[in-house]
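Q: need coordinates for the following:
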Amino acid sequence: MRRRKAGGSRLLAGFAGLAAATCLLPMLAVALAATTGGTGTIAHLLNTVLPGYAFTTLVLVTLVAVGVLLIGVSTAWLVTMTRFPGQRVLEVALVLPLAFPAYVLAYAYTHVFDHPGVVQSTLRDVTGWGPRDYWFPEIRSTEGAALMLVLVLYPYVYLLTRAAFLQQSAAAFQAARALGRTPLGAFWTVSLPMVRPAIAGGVLLAVMETIADFGTVAYFGVQTFATGIYTSWFSMADRAAAAQLALCLLSFALLLAMLERLQRGGARYHGASKRQVPIRPVRLRGWRAAGAVTICALPVILGFALPVLILFEMALGSEQDLLSRRYQRFIQNSLVLASAAAALTVAAAIAVGFYQRLAPGRIASAAGYVARLGYAVPGGVIAVGLLVPFAAFDNALDAWMRARFDYSTGLLVTGSIWLLVAAYMVRFLAAALGAYEGGQSTVHANMDAAARSLGQTPLGALRRVHLPILTPSLLTALLIVFVDVMKELPATLIMRPFNYDTLAVQAYRLASDERLEGAAVPSLIIVAVGLLPVVLICRQVGRQVQGAGK
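A: Purely as a prediction, here's the structure:
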């Protein structure tokens, strides 16, 4: 019995260690490839494109951070602390833009607001102006890319901030009002400082998604580190430059991850006491109610309703046939990759999460920390970090087989589906681990003790006790990873097997050829699939509201 228990523990530890090592491999490979690539490439980059990449990335990050902060905090405050017409609908609808990848939003708005689009064409027809007779904001710009990212990323700040507002007690707020503060003054001096950790966490999540974005900035022609990596790898065939750019982006991403961890670790939340009283929402009327409706409805309209209408109009005018064999192959490839990646990622999350519970200590903590780093690493960095070592392995194996047996093995790992699936696991393991650990916290330690006293091995306790209880959390994790893989673009573009295209790749390719109406068809499918986890989030928000109201 002891051997069986030890064997199960070693198997679990081995799988958890393998998952953590896979997450660490691309970071180490990028660092090694960048440092061994010579100084000539990085010197050339410093004198040419690197300052521009750094400046543009910094501007984009700043604009997105400010945008998601303003929209997320203001809407969270209004739907939580006030009551106005349509508030119940808007508090859920504000989450819907999460279903959109930013690059899909870019395709929709370019179709409408670009120079040949309906808005500028109508303006020229009505006024009789020529192309140089008027000024119109350029959608294909750094500011335009920032707007697209803000519209799809502000829900991160909204969800976290709203949850923090719901947990606040009315005591401090009422004390500020009793001391002569106006409602707005009490908000600035009492409520806002108390939810600062939640706001910072949401903004940092949005910033990390911004530096990882490739589809939006590439389509708009904005030169960031993400586009530079892709250009160096494919257009210039310079792997050293790609690795060194990836190292720069990786350093920035890890710095943000460290800041997020520090602010989360430094946050101090005080539990609700028996004397805690929920804040009573203020009823808004007249122009104040109209202003609240406008502030909350505008992000929903711009981030979800209007793009959906535009994409439907574009799709109706396209020549793309969803029933064709070609599109069925795109859908099949997307589903196969997303399903395999979701299954592998959730299995790795179970191994890492349960190992941390089974054998708490430095090794388990280190494995969990490394497994979470992937969410801060852009897909392009992960792709470069996995392709460099496995390409070297394939080439070395092929050379050895040629020399020994006069037989060429070709590329066994590089360019395979499973290497791409491994990249997805590295990228999204943190999301699956978060969902798993959220459910695992409901399993009391006494259940483990009872299972062990009845003779169950660790794996037996996991299979017979934990997994049945955690089924809802595991299904949520599967769905989140599935949808994230469907939307993932940079890693798929770099690592996909030859002639193995997905819906995201097809949408990007059509948009790059300025066939925006055709790109609307795969984009709509991606958005439709993305609505599934958003519906789950909306249901969770609804339960939270009901719980707060009791």
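Q: C-alpha from now on. contacts and neighbour counts both.
A: Will do.
Q: the one residue sitting closest to the centre of the chain sits in which helix or strand?
A: Geometric centre of the chain, nearest residue: Glu209, 5.5 Å, by Cα atoms, centre = their mean. Assigned by DSSP states H and E, Glu209 belongs to helix 196-212.
Q: now do the buried residues in the helix or strand that that helix is followed by.
A: Beyond helix 196-212 on the C-terminal side, the first helix or strand identified by DSSP H and E is helix 215-220. Buried residues in helix 215-220, counted by 16 or more other Cα atoms under 10 Å: 215-220.
Q: can you name the residues that contact the residue lying closest to Ala376 once chain neighbours are set aside?
A: Computed as Cα to Cα, 6 or more residues apart in numbering, the closest residue to Ala376 that is not its neighbour in sequence is Ala253, at 5.4 Å. Taking Cα atoms under 8 Å, 6 or more residues apart in numbering as the criterion, Ala253 is in contact with 208, 211, 376-378.
Q: let's see this one next, to set against the first:
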Amino acid sequence: MRFRSFSPRALPLLLLALLLTLPVLAVLASWLPIDQALGQGEAAPASILREMASTVLPSYLGTTIWLGLLVALGAAIVGTGTAAAVTLFDFRGRRAMEWLLLLPLAMPAYVTAYAYTDFLQFSGPLQVWLRDTYGLEGRLLPEVRSLGGAVWVFIFSLYPYVYLLARTALGERAAHLMEAARLMGASLRRRIWTVALPLARPAVAAGVALVLMETLADFGVVSYFGIQTFTTGIYKAWLAMDNRIAAAQLSTMLLVLVVLLLQLELRAQRRMRFTTSGVGRAGSAEAQPQRLRGWRCALAWLVCLLPVVMGFVAPVAFMLRPLAADWTVLPWNRFLEWAANSVRLGAITAVLAVAIALALAYAVRRRPDGLTRGVVQLASIGYAVPGAVIVVGLLLPVGWLQQAVPEWGLPALITATAVGIVWAYLVRFCAVALQSVQSGYSRIPMSLDESARMLGTGGWGLLRRVHWPLLRRSTAAAGLLVFVDVMKELPATMVLRPFNSDTLAVVAYQLARDERLGEAALPSLALVAVGLIPVIMLSRTLRSGRK
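A: Below is the predicted model:
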């Protein structure tokens, strides 16, 4: 698409895109000798990179890749297996399993890690009971806080990404083609391996890419388990070693990995559109899932229930145990304060994100040229950027400006107020609001705009009087999704939150890090309760889309 001549009206959009992409640009600029030019006297970026390459970089890279491969394999198996079970087969309770398999989405991965650690560690109730009952001594179970424990947590926390996409792909085409293969005499095993799974391969690849992006962006699990990945290395370089250039370079490497995964996800999405095109609804409706009875029905139940129990039921039960044992040790007096801080930050960010999303979506609808679409795409890249990278990208330019103009006092503005953390949230979650608003706009025909202009309504009046009444549900969903994401966000919140403004996510992490896992149960369960909101919304959407 060709770019039109530059219009002064596009300047606010360009400034908005710059505001949302500044962290990424700052991280990339860290490879330039800016500190030396400002007279900081730090080592050149190239020498810092050589030093890291000979010390910590191989460990970070190896652990990150090994963790990603194991999580990708496990999530692909669990997500594809559960999607095939509820899509290709019919058994008692299948409808309930379809939405139960979404429940782990409500569990932040770091909350699942705290729950398993509290129950399975050396001093946890399970090992204590085993030692007391059978007269055993020493450690009876493998160490939870390890690479294997992190892989377990990530698999059962993130497999729904693969499950959702694979379920959609299998439901659109696989059942119909499997019915045709059955009529041609193919066995059940052959129909699954040669028809269903090849059709779901692009969807599984897209889901695995999303799982890997979430794994690479995680800080709570890897930090709590003591696993040396790029994310923990970034925080160690910045906070412990006070070397922001090293942190920025590690952020760049992590960003490169995320970009590669994002390209894989986009490519898989294009293949999904290709493989699911040309299939009518009638054909899919004629093909019925195969009915399972007896031991096959029990096997389907086991395949579906195991991830739900491991990813949601068991962690919630582990966290409810200290609440039921002794309510008096829980920090009830501080809980309302932490919840209020989380709600306040979430509400502010949700309102601003929805306003920005409305402005960007309306600009694309009103002037769909290459410049406007490019600005919107730039504003959407933040969701794929890990929170640790956003933190470094925000604090780097603040430090440079502080060196150049010390009288401005920018560090205090960013770290001592809510400006910095809300900015980071907007960079990270504006894409969530924008996607929901654009989805709402896709259901508004352009003929309404033309009719309104013929009646004398144009400009922002068109947005206020015509679009807004039709976008209320989409904007409400957008604000709610952003609010929930902000409530659960940990890496950026830990560094950029204002003084004396701990949130539920930060408090849960700090209590768990201090081995006060019983007290961490209360804020953790509150985060789970909030996380159930989008899961319920998603379940209703999938159910209405099937009707």
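Q: quick one: TM-score?
A: TM-score of the superposed chains, computed with TM-score structural alignment, normalised by the length of the second structure, equals 0.92; 527 aligned residues with a Cα RMSD of 2.0 Å.
Q: of the contacts of Ala253 of the first structure - the most surrounded one?
A: The residue in the contacts of Ala253 of the first structure with the most neighbours, by other Cα atoms under 10 Å, is Val377 (28 neighbours).
Q: re the thing from before, got TSV for the contacts of Ala253 of the first structure, with distance to Thr22 of the first structure too?
A: Compiled in TSV, the contacts of Ala253 of the first structure are given as follows (distance: Cα to Cα, whole Å):
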residue	distance to Thr22 of the first structure
Met208	21
Ile211	22
Ala376	15
Val377	13
Pro378	15
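Q: which residues in the first structure does the host helix or strand of Ile65 of the second structure match up with?
A: Per DSSP H and E: Ile65 of the second structure is located in helix 57-88. Following TM-score structural alignment, the aligned partner range for helix 57-88 of the second structure in the first structure is 50-81.
Q: the matching stretch vs the second structure, average distance?
A: Its aligned residues in the second structure lie a mean 1.1 Å from stretch 50-81 of the first structure after superposition (mean Cα distance after the TM-score superposition for the first structure).
Q: can you list the buried residues in that stretch?
A: 50, 52-54, 56-57, 60-61, 63-65, 67-69, 71-81.
Q: same thing with stretch 244-263 of the second structure?
A: By neighbour count, with 16+ other Cα under 10 Å as the criterion, the buried positions of stretch 244-263 of the second structure are 244-252, 254-255, 258-259, 261-262.
Q: what of stretch 113-127 of the second structure?
A: Within stretch 113-127 of the second structure, judged by 16+ other Cα under 10 Å, the buried ones are 113-122, 127.
Q: nearest to Leu147 of the second structure among those?
A: Using Cα to Cα, Ala113 comes nearest to Leu147 of the second structure of these, at 11.8 Å.
Q: any idea what that closest one aligns with in the first structure?
A: By TM-score structural alignment, Ala113 of the second structure lines up with Ala106 in the first structure.
Q: just to revisit the earlier point, which strands and helices sit next to the helix holding Ile65 of the second structure?
A: The elements that helix 57-88 of the second structure packs onto, with contact taken as 3 or more Cα pairs under 8 Å, 6 or more residues apart in numbering; DSSP states H and E, are helix 94-100, helix 147-169, helix 197-217, helix 230-235, helix 295-308.
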